[in-house]
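*Asks:* Sequence unavailable; structure follows:
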């Protein structure tokens, strides 16, 4: 925390010069000793630091630096940890820079008024989501409530700035709606999800490339890198001669073809040499990045800073990799997590290690550092972008136009783990993703709920059409329906002629329409059809534990149905005949019936009919109708 004397003196400062004089030599914590007045602030990255060039002006520049100092020292709200410092600094810097564009130079920070903020919010609404904009509003509120009392008066914001700006409430309401949609997996899904069928195809191609042709690519890569030190003409000749003399490629079609062309000609004229080699190297790199991320579940910032040639601990079944989690770690140094990964994931990481060693000649360093065809890159942001571009290059290589993002790879694998696992799947997904809370894991899985929901909805609609036709055909055929719901539909009667046709058609359309609207569920049980009213939870008593409002991936279990007593049961004649054939109801012997009817307790309770089971009564009703 800042020295108490400095905080007291800060309140007494009257101008910019006073503040710079007071804070001269004071450094931002955990920023590689960056001092208060330096133009470039070094902010924590996943490994090392990234440079932030401060470009705000006037009082906005001063406010940015003072707020950052207070925030990082724990005097304003929660103190951001690790890469959270970079995120906070960038968001605050962008906010102040945009406000400066609207207000121009100001003498005091409380010169920013409602009209300025209204204009800012209106402009930003066209650029970002309400959720992002709501977080920016919160930064201003935090400034007012927690920073204002610690700032000199000329750096304080007007206390009514946020509360009296009309757009604020609208933005917050929209952000709340988006958050609810996010949690349920229906809002903005297209940005977070990648189609599973396409993902399957991409992963298959990536694995095939790694397993089948990586050796050929690793053999040509050193030659290509060495050629970059030569002029264009000399590098072309160097590669051409190397291809003629080196051992024959074994599996990569394009490289085999190129090598054959070189060996059967006397010079390199007319041969496209460098492009197919560069393309093959980039495709292998992209395949390895894709498989490495999806098999480890790492955030891209964590994956890029894996050490080259990491140690894999081998147990009886798995390769165990120790990864460093930084984003959700409780300490600045991050937290280590040992996790099992499949053999193909290990191969992808080892091949990437070999490629980067070929590029810069080093055995140690970060796993992702620089491109094969550019100068070495140290910046962490560039390394993350390299991962994104590598995946994009690979997808382009195999003919996929829209590539998945690294984060979508995490979402996909989390879903697959839970989908394929029983019981402990959710906890396995949490560990795999490196989440500290199961809540975040549930949000990941919620993104895929709509896939389940859509598939089940389509299945239920198809079932509804079939079952509605079965029920309606009974009515069209002049037959009676049995069971409590069946009797309700037909009022214990039958329809004849054109009335039967019309009522049957109307009933079929009504049932299908109500299923599509989500108002009823129609189920085929082992002995009948049940029509449940979804707006009435009590109508599904037999399905206790199934929460239709909070989808969990289950459908109602027909085995739970109690058709004889169910208010939702519909028995057709064929259903009843099947009951008879299966002998689910055993007839009481005539001799025993006679003995029972001589018992006054049986007679007083209504006779043998009151002793019948619900299914027996339904069968008896049918038999009386047909005169059996």
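*Replies:* Everything's here; your move. Just so you know, these numbers come straight off a predicted model, no measurement behind them. Numbering: from 1, shown residues only.

*Asks:* C-alpha from now on. contacts and neighbour counts both.
*Replies:* Will do.

*Asks:* So what touches stretch 235-242?
*Replies:* 223-224, 227-229, 262, 267-268, 273-274 (Cα atoms under 8 Å, 6 or more residues apart in numbering).

*Asks:* for stretch 7-20, same thing?
*Replies:* Under Cα under 8 Å, 6+ apart, the answer for stretch 7-20 is 22, 37, 59, 62, 150-154.

*Asks:* picking up where we left off before, scan the contacts of stretch 235-242 and report the most crowded one.
*Replies:* residue 224 (23 neighbours; other Cα atoms under 10 Å).

*Asks:* Can you tell me how far that one is from residue 389?
*Replies:* Distance of residue 224 to residue 389, given as Cα to Cα, to the nearest Å: 20 Å.

*Asks:* count of neighbours near residue 338?
*Replies:* Neighbours of residue 338 using other Cα under 10 Å come to 14.

*Asks:* wait, is it part of a helix?
*Replies:* No: secondary structure of residue 338 (DSSP: H, G, I helix; E, B strand; the rest coil): strand, not part of a helix.

*Asks:* and residue 52, that one's in a strand?
*Replies:* Yes: when three-state DSSP is applied, residue 52 is found to be in a strand.

*Asks:* ok, structure two:
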């Protein structure tokens, strides 16, 4: 925590020497913060070790940089970062200052930095870095001006017009918005992993957990024991182990059938070692896949999980674990989450194998490979490599990132009714109450709730791109929200581009601030104000959270009368086909001749038919010029 008298003295400083004197005995206000005078800044600790930022600026700008870091870690500059976010922010901010100062050897003090330097920085970075990333960097300067200037002495303050006078900064903002809007799950490294491939991986993992558990544990014990054998002992021992034990694992079973056919000791030992190691690691990978997928854990939290953690049994199995990433301190917070039985089994197997590998020396659930003589706790790269290797062993070419497993579970909960989703859910839940169990997990598992929010946000951003594409293509939007988003006049040329960018930025900002969600229903898009859950009363009384969890009920959609609805032309074409194709022609003719039916509004009373009528009139007007 910052000290008020430090801030008061800081504002009165007249030069760098003064500032260094003021902070001479101060430590940075993060946990385990180092002295201000040191040549490095502590960021955070994790299972991969301690992370520091090593300083590379000259003495003048080093002091300025450290002062702003002090303010940031005190919570005085925007949002206060936590855990790994601290290290990332410090390194990124130092990199920005270093790059700008390096542009011009005449920059000796803060006041020497001008808008031309900002333009040079933007132009140079855009050659190798995406617009959104460059914008994030520039926003560190915006925070410096907006938040830090008022705490700093005059010689450390950035010119308030620095960004306003930049020629390239406004264009960068536009490019960044377009880039972010175009990014979708299909395009980024954390896109939804195909469910049909996940089914294949999950089915194989369940077989390893359910069917091969005992023989893999036995194999792991033997593998560790045989490491100390000499060549001749190992040949005899390997032979006895394979021949005298029964295996149903196909790879080991096939090895057993061939083992008597060779007299080459060296090749035999090598082949046995490779196959046994691979089968042990296939089992580990299977357990990791199931745990990450069905709990929504992040890798960092998973590798911090202790072996044989506390699992209680009631209506559901419940796992107690520590969460670090979103915790208020680096010590984490303890959470309890519901898990399916298959996760419980995976945790037990993985814990047992790790204990065998290091004789219980370490406490974390995953270690390095069994092939090493000294086994230590695994790092995140081990998990990523193991999952990717596992997929390759199953001849799956689609690259997978473990974080996709977290999003896949959220997708499964949100889009349960898809065929592959139902089959996948049945595989690991093993009973008929799939929807109830998944909803229970989605509600009480904090990680999955966060993943669902991430997924909803990403899907909303994709729909923003679809909406603005319609406008770019001069297609009309229908429904109440269509009228709000698309004024009753057209833009052309640069005007149209500016209008689209402005609208897109506005929608994306609301989504980013969690004030807006866009949901796909089978008949339209639904643009929903998250502050007014009662507006979804048409959907069986669901609010925004439950409609995302359960899916919308199109039979209750009010169509043209709904203030949330937004229809594309393609939506209405589908409505036309569905409506007019399901009325018997003879019945339709008789009803149209019925005076009472026509006086009551006839077919046009149907809200969907109203919007179809509006669409037809619009199309007719287009034809007539």
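*Replies:* That came through fine. Just so we're clear, the structure is a prediction, and the values are computed from it rather than from any experiment.

*Asks:* Would you pull the TM-score for this pair?
*Replies:* Taking TM-score structural alignment, normalised by the length of structure 2 as the basis, the two superposed chains have a TM-score of 0.66; 489 aligned residues with a Cα RMSD of 4.4 Å.

*Asks:* biggest separation within the contacts of stretch 7-20 of structure 1, which pair?
*Replies:* The largest separation in the contacts of stretch 7-20 of structure 1, counting by Cα to Cα, is between 37 and 153 at 20.6 Å.

*Asks:* and residue 416 of structure 1, how many residues sit next to it?
*Replies:* Residue 416 of structure 1, neighbours per other Cα under 10 Å, totals 14.

*Asks:* Give me the aligned partner of it over in structure 2.
*Replies:* Superposed on structure 2 with TM-score structural alignment, residue 416 of structure 1 falls opposite residue 412.

*Asks:* for the residue lying closest to its match once chain neighbours are set aside, helix, strand, or coil?
*Replies:* Spatial nearest neighbour of residue 412 of structure 2, excluding adjacent residues (Cα to Cα, 6 or more residues apart in numbering): residue 421 at 5.7 Å. Remark: residue 421 of structure 2 carries the secondary structure label helix [criterion: three-state DSSP].

*Asks:* Aligned counterpart of residue 421 of structure 2 in structure 1, please.
*Replies:* Aligned partner of residue 421 of structure 2 by TM-score structural alignment: none.

*Asks:* wait, doesn't residue 421 of structure 2 sit right on residue 409?
*Replies:* No: at 9.6 Å, residue 421 of structure 2 and residue 409 do not qualify as touching, with contact defined as Cα atoms under 8 Å.

*Asks:* okay, those two: which has more neighbours?
*Replies:* residue 409 (26 against 22).

*Asks:* Could you verify my assumption that the more buried one touches residue 293?
*Replies:* Yes: counting by Cα under 8 Å, residue 409 of structure 2 does reach residue 293; the two are 6.0 Å apart.

*Asks:* ok now the longest helix seen in structure 2, how far from the chain's centre?
*Replies:* Looking across structure 2 with DSSP state H, the single longest helix is helix 265-295. On the basis of Cα atoms, centre = their mean, to the nearest Å, helix 265-295 of structure 2 sits 28 Å off its chain's mean C-alpha point.

*Asks:* what's residue 400 of structure 2 in contact with, if anything?
*Replies:* For residue 400 of structure 2, the contacting residues are 193, 387-388, 391, by Cα under 8 Å, 6+ apart.

*Asks:* I'd like the contacts of stretch 235-242 of structure 1 as JSON lines, with distance to residue 81 of structure 1 appended.
*Replies:* Shown next, in JSON lines, are the contacts of stretch 235-242 of structure 1 (distance: Cα to Cα, whole Å):
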{"residue": "223", "distance to residue 81 of structure 1": "44"}
{"residue": "224", "distance to residue 81 of structure 1": "42"}
{"residue": "227", "distance to residue 81 of structure 1": "44"}
{"residue": "228", "distance to residue 81 of structure 1": "41"}
{"residue": "229", "distance to residue 81 of structure 1": "42"}
{"residue": "262", "distance to residue 81 of structure 1": "56"}
{"residue": "267", "distance to residue 81 of structure 1": "59"}
{"residue": "268", "distance to residue 81 of structure 1": "56"}
{"residue": "273", "distance to residue 81 of structure 1": "49"}
{"residue": "274", "distance to residue 81 of structure 1": "45"}
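
*Asks:* What segments of the stretch 451-600 of structure 2 are helices?
*Replies:* For the stretch 451-600 of structure 2, applying DSSP state H, counting those that start in this stretch gives helices covering 480-485, 493-512, 544-550, 569-580, 585-592, 595-599.

*Asks:* would JSON lines of the ones you listed with mean neighbour count be doable?
*Replies:* Formatted as JSON lines, these follow (neighbours: other Cα atoms under 10 Å):
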{"stretch": "helix 480-485", "mean neighbour count": "16"}
{"stretch": "helix 493-512", "mean neighbour count": "16"}
{"stretch": "helix 544-550", "mean neighbour count": "18"}
{"stretch": "helix 569-580", "mean neighbour count": "14"}
{"stretch": "helix 585-592", "mean neighbour count": "11"}
{"stretch": "helix 595-599", "mean neighbour count": "11"}
